[in-house]
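*Asks:* Structure, please.
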Amino acid sequence: MNIVIIGATSGIGKALFVKYANADNRIGIVGRRTNQLNVLSQQYPSKTIVSKADVTNLNEIEQAINTLLKEFG
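*Replies:* Next up is the predicted model:
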């Protein structure tokens, strides 16, 4: 299954990432902290697609979702 998690770098988003990655899903993670996104993606590189965006900026979120949709195919 393809899953997108917005706010994946900490808290509930991070916990959901680990849960779904362990269940053999492809996961698009979105957050504003690039270094944290990269750390997460290194844990499950074949399952993770990273897209940086600040959730307070609608243009960034739209661009991030579009990027993930293209990657998921």
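
*Asks:* can we go C-alpha only for contacts and neighbour counts from here?
*Replies:* Noted.

*Asks:* Residue nearest the middle of the chain, spatially speaking?
*Replies:* Ile29 (0.2 Å; Cα atoms, centre = their mean).

*Asks:* And the helices in the protein?
*Replies:* 11-22, 34-43, 58-72 (DSSP state H).

*Asks:* how far off helix 11-22 does the shortest one point, in degrees?
*Replies:* Regarding helix 34-43 and helix 11-22, their directions subtend 20 degrees when assessed with axes from the mean of the first three to the mean of the last three Cα atoms, to 10 degrees.

*Asks:* want to put them side by side, so please do this one too:
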Amino acid sequence: YGSAKVGLNAYNITLQQKEQNLASEIAQKKNAVEDLQAEVHSMQDKGRVLSMLGEQVQDNSGNIYVIGDSGQ
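*Replies:* Predicted coordinates:
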């Protein structure tokens, strides 16, 4: 009985450590997801995207943006 109790306690400690590691990993992934969502929201702003493209973008009729070759 005593050795079974010690064995189960050791196994319980191992499971608790795994649980803590998984909880930490989940928290890190949640932070990464939140960061990516914030980046997506900032990229949705048309002005930001157009400013990143710089000279590669031509404004055609005020609402159509042509990206790429300016010779056509």
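
*Asks:* What does the TM-score come to for these two?
*Replies:* TM-score for the superposed chains, counting by TM-score structural alignment, normalised by the length of the second structure: 0.24, backed by 18 aligned residues with a Cα RMSD of 1.7 Å.

*Asks:* Just give me the neighbour total for Ile5 of the first structure.
*Replies:* Neighbourhood size, Ile5 of the first structure [other Cα atoms under 10 Å]: 17.

*Asks:* residues contacting the residue lying closest to it once chain neighbours are set aside?
*Replies:* When the adjacent residues along the chain are set aside, Ile5 of the first structure lies closest to Ile29, with 5.0 Å between them (Cα to Cα, 6 or more residues apart in numbering). With contacts defined as Cα atoms under 8 Å, 6 or more residues apart in numbering, the neighbours of Ile29 of the first structure are Val4, Ile5, Ile6, Gly7, Ala8, Phe17, Leu37, Thr48, Ile49, Val50, Ser51.

*Asks:* Pipe the helices of the first structure into CSV and attach mean neighbour count per row.
*Replies:* Formatted as CSV, these follow (neighbours: other Cα atoms under 10 Å):
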stretch, mean neighbour count
helix 11-22, 15
helix 34-43, 16
helix 58-72, 14
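
*Asks:* Spatially nearest residue to Val66 of the second structure (excluding sequence neighbours)?
*Replies:* Nearest to Val66 of the second structure is Gln58, by Cα to Cα, 6+ apart, at 5.2 Å.

*Asks:* For the helix or strand hosting that neighbour, which residues meet the burial criterion?
*Replies:* Gln58 of the second structure is located in strand 57-60, with elements delineated by DSSP states H and E. For strand 57-60 of the second structure, a neighbour-count test (16 or more other Cα atoms under 10 Å) marks Val57, Gln58 as buried.
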